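**Student:** The following comprises the amino acid sequence and a computationally predicted model.
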Amino acid sequence: MSQKRSIFEEVGSEAPKEAPKAVGVIDKGARGARRGIRLWLMALFALVVIMIAVGGLTRLTESGLSITEWRPVTGAIPPMNAVDWQSEFDKYKQIDQWRIENQWMTLADFKTIYWWEWGHRQLGRVIGLVWALGFLGFLVARQIPTGWTGRLFLIGALGGVQGAVGWWMVASGVTSGEGVTTVASYRLATHLGLAFVILGFIGWYILLLGRSERDLMQARRGKEDKLFSMSTGLMHMGLIQILLGALVAGIDAGRSYTDWPLMGGQVFPPDAFMIEPVWRNFFENPGLVQFIHRIWGYLFVIFAVVVWRRSRASAHAGTQFAFNTLVSGVALQLVIGIATVIYAAPVEIAIVHQVMAVLVWTLILKARFLAHYPVATSIRKG
């Protein structure tokens, strides 16, 4: 029953009550701690980037074979006294790397390379712990949005595979009497490539969680199919170039030819097929491996420019800016790559080259995402 109103009451003096906002099916189905999960993924993303950088430094300092055993749990505790240190050093003395290259090392020298490898493995354990605590925490609290449980579990599963691949890589260099002093280059490429795949999934999920499901569905209507397809191709080319770079690093091919644009004064390096059987040259011949890395790099830069020119026709300012940033990053990476060759891959430049690859990879992901989910710009803003 309605209440009586005074005849002296002003019309409209009482503010109308705000009607409750209707929750659509899309938003209702997407409930969950999207912001919290996104922050958690950002932390994982940062840790993986650091992991790639530390892994690169571990390789550049030739520290990767200093720990000759795979102890996922007990290996978290480093040597605590002189006896433990001597024991680890004695284990290292049993492998070919020490016997052929590092017999000059003292215990103090060994400790330096040991800490690099221990830090790399420890960081892997930290990443696994951060993933497990976050995933189980959101799962138990039932805060994972609909359709996201499998995606978030995938990151942890790939991380577990990465740990196994890491030991598979190290095991190829922990040999005795075989004359092997480094890890197998193709295993190193697998290890690094998987790290970038994991980084790609995390980055894509961060971008998705940065916008509501309703917004993504609306944005998908404006998807620029051709630009998205081309940026996907560029992403695949970038991953192949990363794998080729790992092959170069695995056999130290970056120091084999230090002239540019020629190689040993020639367009094609001499003795490119001197190893038998012939197929091994594509993985083990320093000249040929560096040549392939260079040529694929040129093709990658050319295609990046082609994709960038296509992006100029986009109606979305945000998409254009993302591709402008991408092509700038690719150009800078080309310059750093040339400097790495000319200066014979010193640690300082080589690690910048690797970290820059992470940045370019991230820029590709962002540009590709905006080609798929463009942010509409109003006419007034435009």
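**Tutor:** Received it, and whenever you're ready, just let me know what you need. Residues are numbered from 1 along each chain as shown.
**Student:** From here on, just use CA atoms for contacts and neighbour counts.
**Tutor:** Noted.
**Student:** what's the burial count for the residue nearest to residue 55 when sequence neighbours are not counted?
**Tutor:** Closest residue to residue 55 apart from its sequence neighbours, by C-alpha to C-alpha, 6 or more residues apart in numbering: residue 120 at 6.1 Å. Neighbour count of residue 120, defined by other C-alpha atoms under 10 Å: 22.
**Student:** now residue 120: how far from residue 321?
**Tutor:** Using C-alpha to C-alpha, to the nearest Å, residue 120 is found at 36 Å from residue 321.
**Student:** same thing with residue 239?
**Tutor:** Applying C-alpha to C-alpha, the value for residue 239 to residue 321 is 23 Å.
**Student:** just residue 203 next, same as before
**Tutor:** 18 Å.
**Student:** Have a look at the two and say which one is more surrounded.
**Tutor:** Shown here are residue 203 and residue 321; by other C-alpha under 10 Å, residue 203 has more neighbours (20 against 14).
**Student:** Surely that one is in contact with residue 365?
**Tutor:** Yes - Residue 203 lies in contact with residue 365 (C-alpha atoms under 8 Å); the separation is 7.3 Å.
**Student:** Structure two is appended below for comparative analysis:
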Amino acid sequence: MRASTPPDRSRTVAIWLFGVAALVLTMVIVGGATRLTGSGLSITEWRPVTGAIPPLSQAQWMEEFEKYRAIPQYQQVNRGMSMEAFQFIYWWEWGHRFLGRLVGLAFALPFAVFLFRRQIPQRLVGRCWALFALGGLQGLIGWWMVASGLSERVSVAPERLMTHLGLAFFLLAALLWTGLEAWNGPSRRPARGPWPWAALGLSVMVYLQILLGALVAGNDAGYVLTDWPLMDGRWFPEGYASAGLWTTIAHSIPAVQFNHRIGAYILCACAAVLIVACLRGREAPLGLRRMGLALGLGIFSQAALGVWTLMSATPLSLGLAHQAAAAGVLGLATGFLWIARRA
């Protein structure tokens, strides 16, 4: 039976949103593996429906392989690749795209049911529509990213990778936030004081640091300048500036790595201040202080993992761990901001 009016909160809806967030996190990790294994350009066409079916015969595999042989990555990087090697990278990219389709279905089908049954709190219906639209946009951006590496480049454009990964992390945070809203209901009285603004500023910094990390990944900058705290024996790297501001910010390997390092140092300094404030701020609610401590320690742990990953020249396991931990830190920042706005 359909409810006459939407509820103020729904834990069923919240569990659905948290489940979709878990799928998005899985997709982020698989996407990281796809990038680190050099698999992202193995499928050279965008077929949202028919592309869900992988090659099922030797002839179909040969057809896909021939398409890959026509792009610069094969001709300049992987010339002479065997069919077995091609199938390895193909399955990674196919798995990443399959997860994207699964995330879409996991959101769209329950969303339609919840709308029909009027189980979604009214104040969250618009947000859920926005999440649905952003999910569709993410698929388009994913193909826009892949297309940048099919004609003139041997890899995708770093700024497009940053856009694709940045939207994925934004969706993850938005799903968590909306899930918390559905689980707990509306806030009766918004919080005041410095905590909400401090939490907002820290959350924005965490997100910007993730974008800087995406530029490092897009330029394969984690494989060079692997000493720390110096960079090739220097405090400031040689060759930082390139031809133009945007080229320097997005395409200069010394610049993207140096900027990511500086962002980490700034975040760690802010995390230290946050930890001290949470330990001393007895007037703040206990839940807020605990979440702040978890966030501060998470930032320090992520920075240490980043140094380890860099000095190891970014092996697959550490690269994936670093990307997954970034999602964890963003989740903590989202939770901290959510609590701070209500505490």
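**Tutor:** All right, it came through fine. Being a predicted model, the structure only gives us computed values, none of them experimental.
**Student:** what TM-score do we get after superposing?
**Tutor:** The TM-score (TM-score structural alignment, normalised by the length of the second structure) is 0.95; 338 aligned residues with a C-alpha RMSD of 1.5 Å.
**Student:** hmm, back to that, what residue in the second structure is paired with the residue nearest to residue 55 of the first structure?
**Tutor:** Matched to the second structure by TM-score structural alignment, residue 120 of the first structure sits across from residue 96.
**Student:** Buried residues, the helix or strand its match falls within. List them.
**Tutor:** Element membership of residue 96 of the second structure, judged by DSSP states H and E, is helix 83-117. Neighbour counts over helix 83-117 of the second structure (16 or more other C-alpha atoms under 10 Å) mark 86-87, 89-104, 106-108, 111, 114 as buried.
**Student:** again, but for stretch 59-71 of the first structure
**Tutor:** The neighbour-count check on stretch 59-71 of the first structure (16+ other C-alpha under 10 Å) flags 59, 60, 62, 63, 64, 65, 66, 67, 68, 70 as buried.
**Student:** picking that back up, from memory the residue nearest to residue 55 of the first structure sits against residue 51, does it?
**Tutor:** Yes - Residue 120 of the first structure lies in contact with residue 51 (C-alpha under 8 Å); the separation is 6.8 Å.
**Student:** equivalent range in the first structure for stretch 68-83 of the second structure?
**Tutor:** Counting by TM-score structural alignment, stretch 68-83 of the second structure falls onto residues 92-107 of the first structure.
**Student:** ditto for stretch 213-232 of the second structure
**Tutor:** Under TM-score structural alignment, the match for stretch 213-232 of the second structure is residues 245-264.
**Student:** Quick check: end-to-end length of the matching stretch?
**Tutor:** First-to-last residue span, stretch 245-264 of the first structure, C-alpha to C-alpha: 20 Å.
**Student:** Tell me which residues are up against that stretch.
**Tutor:** Stretch 245-264 of the first structure is touched from outside by 182-186, 188-189, 192, 265, 267-270, 283-287, 289-291, 293, 338, 340-345, with contacts defined as C-alpha atoms under 8 Å, 6 or more residues apart in numbering.
**Student:** run the last query once more with 6 Å
**Tutor:** Outside stretch 245-264 of the first structure, the residues that touch it by C-alpha atoms under 6 Å, 6 or more residues apart in numbering are 185, 189, 269, 286, 290, 341, 342, 344, 345.
**Student:** and the first one, what pairs with it in the second structure?
**Tutor:** Okay, so that is residue 185 of the first structure. Superposed on the second structure with TM-score structural alignment, residue 185 of the first structure falls opposite residue 158.
**Student:** Find the nearest non-adjacent residue to that match, please.
**Tutor:** Leaving aside its sequence neighbours, residue 158 of the second structure sits nearest to residue 218 (C-alpha to C-alpha, 6+ apart; 4.1 Å).
**Student:** what's the burial count for the one you found?
**Tutor:** Neighbourhood size, residue 218 of the second structure [other C-alpha under 10 Å]: 23.
**Student:** Kindly report the same for residue 42 of the first structure.
**Tutor:** By other C-alpha under 10 Å, the residues close to residue 42 of the first structure number 16.
**Student:** Quick one: map it onto the second structure.
**Tutor:** Under the alignment (TM-score structural alignment), residue 42 of the first structure pairs with residue 18 of the second structure.
**Student:** Is the closest residue to residue 324 of the first structure other than its chain neighbours part of a helix or strand, or is it coil?
**Tutor:** Leaving aside its chain neighbours, residue 324 of the first structure sits nearest to residue 308 (6.8 Å; criterion: C-alpha to C-alpha, 6+ apart). Under DSSP: H, G, I helix; E, B strand; the rest coil, residue 308 of the first structure falls in the helix class.
**Student:** Now the helix or strand harbouring residue 214 of the second structure on the first structure. Mean distance?
**Tutor:** Secondary structure assigned from DSSP H and E places residue 214 of the second structure in helix 194-218. With mean C-alpha distance after the TM-score superposition for the first structure, helix 194-218 of the second structure departs from the first structure by a mean of 0.7 Å once superposed.
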